[in-house]
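Undergrad: can you look at this prediction? I've put the sequence above it.
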Amino acid sequence: MSHRSAAHLWQIETLGRGAPGPLEFTDPELGARQGLTEVRIHRIPLPESDIASRAGLRVTRVPRTLADLLRAGPRDDALVAVESALAFRRVGGQRRAPVTTLAAVYLALEAPRLGATRARDWARLVDPRAGSPAETMARLRMLDAGLRPEPQAEVHTPDGRRRYLDFLFREAGLAVEIEGYAYHGSRDAHRRDIARFNQVLQCPEVRRLLRFSAEDVFHRPAWMIEQIRAALPAPTGAERQ
């Protein structure tokens, strides 16, 4: 297995909830039959060194899996997977440690294959600090809109405690927080969440806070960008040029 199917076996998050889509395989010789339903076969070189065993199946190793996704695209799908693999994540109800490094992904992209140049350009957008697919997508939507907030920005409460924000437009004092699908989990978690945001609003670096749900990020990105732009100071004449 390869591509999204391999990512699923490695507990790497991809866009879309539930099943990872059609089963994907890499067959350098194209010996497998084409036209099979719910199966996608890629004909690209696959040395034995790029293959591992997972759940009793032969699958592409994590760096090769991510390199394949970056070369194949789309960009957003690939970057969600790469950033998931580089971070601690809760996948399938279990806490999962990082499964590779960015250096290993870059090394896997050195092979001169179709889409490699574009893939390396996309890899430069990777931020290993992203905490969820929704955070990755929010950052990419802002990037595409010409907005450059500081990700995972450190701020301080009046008594000196550190807090980290998903995004901060530091000069404007605008914080942007993204909530995942299963954000609170319990009443205690909800109470901690409320206390945290009250503390964030006391930080001198933060003058305004916007919160968006995963549904906003995935299904209403244009509205999200409009809200962020409206909360930012209007650009000066020099900045518009």
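TA: In hand now; what should we look at?
Undergrad: contacts and neighbour counts: CA atoms only from here.
TA: OK.
Undergrad: quick one: secondary structure of the nearest residue to Gly115 once chain neighbours are set aside?
TA: Nearest residue to Gly115 in three dimensions, chain neighbours excluded: Arg71, at 4.7 Å (CA to CA, 6 or more residues apart in numbering). Here Arg71 takes the helix state, with states given by DSSP: H, G, I helix; E, B strand; the rest coil.
Undergrad: near Arg71, how many other residues are there?
TA: When neighbours are defined as other CA atoms under 10 Å, Arg71 has 20 of them.
Undergrad: repeat that for the one 3 residues further on.
TA: If you count neighbours by other CA under 10 Å, Pro74 ends up with 12.
Undergrad: I'd like the next helix or strand past the longest helix along the chain.
TA: Secondary structure assigned by DSSP state H gives helix 187-202 as the longest helix of the chain. Sequence order places strand 208-213 as the next helix or strand after helix 187-202, per DSSP states H and E.
Undergrad: below is structure B, check it against A:
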Amino acid sequence: MKKRKPELPEVFVGRDAVRDGALTASDLRGPRVRRLFRGVYCPSVVRDSHELRCRAAALTGAGALVLTGRSAAVVRGVEVASTSDPVEVIALPGHRVNRRPGLNVRRVRIASTDHQPWGTIAIASPERMVFDVLAGRPLIRAVADADRILRAGSTTQQRMASYLADRHDHGVVRAREALALTDPRAESPPESELRVRMHFEGLHPEPQLRIYADGKFVARVDFAFEKERLVVEYDGAWHWRGTGIDRMRCARPAGRSTSSPRR
């Protein structure tokens, strides 16, 4: 009776699969598998995702890496990185980590209290994760990503402010600036980006305002200037054109507008 080959896991080290008889060396170059990183593969039928690539990255540096930033956020359930985005990791002191395409390796100081075990590597604490998002991205994108993470409840603005208060790391000034612009009420990255752009134009609307007319609920709007009785609704086409605030779609609500308690 022919011996059955071992089943392939969703991510695996190629040489281990060959050693265990699950594949031959030539299979690693064929259609059965897809290479995620040098030496790390998945079966070709497995759907690619950033989370899958995070698990593959863990096989490249067992005991030497801390998953952080947007990659850690994805693993924690907040989809702020795509399949094509590099996996963000910190190399722990005393470990040699080979750089690979698709793996963004940084060598910075990280306290033992800032990470916890995750499989064969570690994952950053929520506060360290958000710090790396705030400090490592262009300002507007950093705020948009942080809004989504804060909205998901991984951490809070208050905990982040305390975490950043006495730090002197590279990028902490940028992180504090970005944190001051965050608002977890934002319901999409484009809304966050628009809000920040308005902020830099000197405009400070109330996000997610409930509009009432004669005591009856009318709508919840993306942004509102209550004093001026002006609302601003995000238009998806504006985001992709990226041409600026002059393309905002505005309307004046009828009747008296009042806000509900913030969520």
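TA: Thanks, I have the structure now. Note that the structure is a prediction, hence the values are computed from the model and not measured.
Undergrad: corresponding residue for the residue nearest to Gly115 of the first structure in the second structure?
TA: Counting by TM-score structural alignment, Arg71 of the first structure corresponds to Ala135 in the second structure.
Undergrad: residues in contact with that match?
TA: Ala135 of the second structure makes contact with Ala142, Gly171, Val172, Arg174, Ala175, according to CA atoms under 8 Å, 6 or more residues apart in numbering.
Undergrad: so which of these hold up in the first structure?
TA: Contacts conserved in the first structure for the contacts of Ala135 of the second structure, using both residues aligned by TM-score structural alignment, their matches' CA atoms under 8 Å: Gly171, Val172, Arg174, Ala175.
Undergrad: by neighbour count, which of those residues wins?
TA: Greatest neighbour count in these, by other CA under 10 Å, goes to Ala175: 24 neighbours.
Undergrad: quick one: the strands in the first structure?
TA: Along the first structure, counting by DSSP state E, strands occupy 23-26, 39-42, 51-54, 57-60, 89-91, 94-96, 150-156, 162-169, 174-179, 208-213.
Undergrad: export these to JSON lines and tack on distance to His3 of the first structure and mean neighbour count?
TA: Shown next, in JSON lines, are the strands of the first structure (distance: least, CA to CA, whole Å; neighbours: other CA atoms under 10 Å):
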{"stretch": "strand 23-26", "distance to His3 of the first structure": "6", "mean neighbour count": "19"}
{"stretch": "strand 39-42", "distance to His3 of the first structure": "9", "mean neighbour count": "17"}
{"stretch": "strand 51-54", "distance to His3 of the first structure": "12", "mean neighbour count": "14"}
{"stretch": "strand 57-60", "distance to His3 of the first structure": "8", "mean neighbour count": "20"}
{"stretch": "strand 89-91", "distance to His3 of the first structure": "18", "mean neighbour count": "17"}
{"stretch": "strand 94-96", "distance to His3 of the first structure": "19", "mean neighbour count": "12"}
{"stretch": "strand 150-156", "distance to His3 of the first structure": "28", "mean neighbour count": "17"}
{"stretch": "strand 162-169", "distance to His3 of the first structure": "28", "mean neighbour count": "19"}
{"stretch": "strand 174-179", "distance to His3 of the first structure": "27", "mean neighbour count": "21"}
{"stretch": "strand 208-213", "distance to His3 of the first structure": "28", "mean neighbour count": "16"}
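Undergrad: can you lay out these as JSON lines showing distance to Trp223 of the first structure?
TA: Formatted as JSON lines, the strands of the first structure follow (distance: least, CA to CA, whole Å):
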{"stretch": "strand 23-26", "distance to Trp223 of the first structure": "34"}
{"stretch": "strand 39-42", "distance to Trp223 of the first structure": "35"}
{"stretch": "strand 51-54", "distance to Trp223 of the first structure": "41"}
{"stretch": "strand 57-60", "distance to Trp223 of the first structure": "39"}
{"stretch": "strand 89-91", "distance to Trp223 of the first structure": "28"}
{"stretch": "strand 94-96", "distance to Trp223 of the first structure": "32"}
{"stretch": "strand 150-156", "distance to Trp223 of the first structure": "20"}
{"stretch": "strand 162-169", "distance to Trp223 of the first structure": "17"}
{"stretch": "strand 174-179", "distance to Trp223 of the first structure": "14"}
{"stretch": "strand 208-213", "distance to Trp223 of the first structure": "10"}
